[in-house]
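> Structure of the sequence below:
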Amino acid sequence: MRISRKKRPEKPQIRFKYNEGIRTPRLKIVDDEGNFLGEMDTRDALRMAEEQGKDLIEIVPKGDLHIAKITDYGRFRYQKEKEIKRQKAQQKKIEVKGIRLSSRIGRHDIDLRIRQALKFLEDGDKVKVELMLKGREKGHPDIGREVLNNFVKETGDKTPIKIEQPVSRQGWKFFVIIAPGQNNFQNNQEKAEEQKEDVQGL
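You can find the predicted model right below:
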């Protein structure tokens, strides 16, 4: 019996020549802070990097003289991978996911739907929550509106959200669209950490 395995996400491919892998005989050199140190022979730059316990990385392999940076290769690679992941996240296509409720939905099913909504929101997608009134329920349309409002409130208590489309009615169907909100405190904390880690300049 064949067992299917979930494909792991591919790690960003980072390719920079560094240390003895650099073939250019002469380089423009910048330090860890992005300060220009001047032009020098590659072997002299390698010696300088070694004395500082760092690596020499060719970061701009273009022009008459390529540009290289004296820094820690592991940290440099980590920062580049993080930049690529951030760019991919920004390019992600936002989808509208659907969740259906009923006016008689039980507590267990409500909790399950909320967890589904949280997962969709965490992935950056919008969520359209629908509820269709049936039979005698049509005589009490306020029930549908109440169930959706409670669902939105409980979801918002667990994660920041914004309401893209308030509870609306189409015939006997009610729906609401919610989207990921912005937790300013968390975002500011993340930005502060990123600024500490980011290598300045080139």
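> drop to CA atoms for contacts and neighbour counts, all remaining ones
OK.
> Tell me which other helices or strands the strand ranked longest in the chain touches.
If you go by DSSP state E, the chain has its longest strand at strand 161-170. Judged by 3 or more C-alpha pairs under 8 Å, 6 or more residues apart in numbering; DSSP states H and E, the packing partners of strand 161-170 are helix 141-158, strand 173-180.
> If we use 10 Å, what do you get?
When contacts are defined as 3 or more C-alpha pairs under 10 Å, 6 or more residues apart in numbering; DSSP states H and E, strand 161-170 packs onto strand 126-132, helix 141-158, strand 173-180.
> Let's see this one next, to set against the first:
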Amino acid sequence: MASKLIMNEAIKAAEVSLTGLDGEQLGVVSRQEALDLAKQLKADLVCDSLMSSPPPCRLVSRGAAKREKDQAGKEARQKDGQIKVKEIRLSASIEEHDYETKRRQAEKLLESGHGVLLVVRIQGKEGPAAKTLLEGLANDLKASGTRKTGVQLSGKQAALELLPK
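Model (predicted):
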């Protein structure tokens, strides 16, 4: 997994080897000078490695560093092939608003690289309704995920597993 991102005031070195927003080398400057420049350019100061002295740091547009780290983490998880599967429980007689909430929740999980196990608890003769509900939800989530399994009806529940695209 990606290591912790060291940014701005969390960088404790007295001097840093600074790279600008466009990748240009700005040389070795004091930590305070680098922080002032970052503030002036509305950017973040990000440390790439603490293993060298002075540590190499770069200016990155505000918020881009976190997105970059999140993306790298997502790619690393996908390469590992160890996708965490999160369970979302529904009922066969779900209201439209609740359905939309669960759909958005599943979409968010799929987009962040997690698998989703949709589970519908069945009581009495709700089997066909549960199957229809899961088919519809899988259809609505086509853009974010692909089916790992078909709808599985077993005793008291119906389940469907989706993997991120």
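> quick revisit: take the helices and strands packed on strand 161-170 of structure 1 and lay them out in TSV including mean neighbour count and distance to residue 39 of structure 1.
Output for these, formatted as TSV (neighbours: other C-alpha atoms under 10 Å; distance: least, C-alpha to C-alpha, whole Å):
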stretch	mean neighbour count	distance to residue 39 of structure 1
strand 126-132	21	52
helix 141-158	17	55
strand 173-180	21	49
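> To residue 80 of structure 1, which of these lies closest?
strand 173-180 (26.6 Å; C-alpha to C-alpha).
> Provide a list of residues in contact with the nearest residue to residue 59 of structure 1 once chain neighbours are set aside.
Residue nearest to residue 59 of structure 1 in three dimensions, not counting chain neighbours: residue 68, with 5.3 Å by C-alpha to C-alpha, 6 or more residues apart in numbering. Shown in contact with residue 68 of structure 1 (C-alpha atoms under 10 Å, 6 or more residues apart in numbering): 17-19, 22, 26-31, 39, 42, 45, 55-61, 202.
> quick one: which of the helices and strands packed on strand 161-170 of structure 1 is nearest residue 79 of structure 1?
Nearest to residue 79 of structure 1, of these and by C-alpha to C-alpha, is strand 173-180 at 26.2 Å.
> Residue 83 of structure 2 versus the most centrally placed residue in structure 2, what's the distance?
In structure 2, the residue lying closest to the centroid (C-alpha atoms, centre = their mean) is residue 112, at 3.1 Å. Look at residue 112 of structure 2 and residue 83 of structure 2: by C-alpha to C-alpha, to the nearest Å, they are 10 Å apart.
> And residue 35 of structure 2, by the same measure?
Counting by C-alpha to C-alpha - residue 35 of structure 2 and residue 83 of structure 2 are separated by 38 Å.
> Structure 2: matching residues for the longest strand of structure 1?
Here strand 161-170 of structure 1 aligns to structure 2 at residues 145-154, judged by TM-score structural alignment.
> Name the residues of the matching stretch that come out as buried.
Across stretch 145-154 of structure 2, burial judged by 16 or more other C-alpha atoms under 10 Å covers 145, 146, 147, 151, 153.
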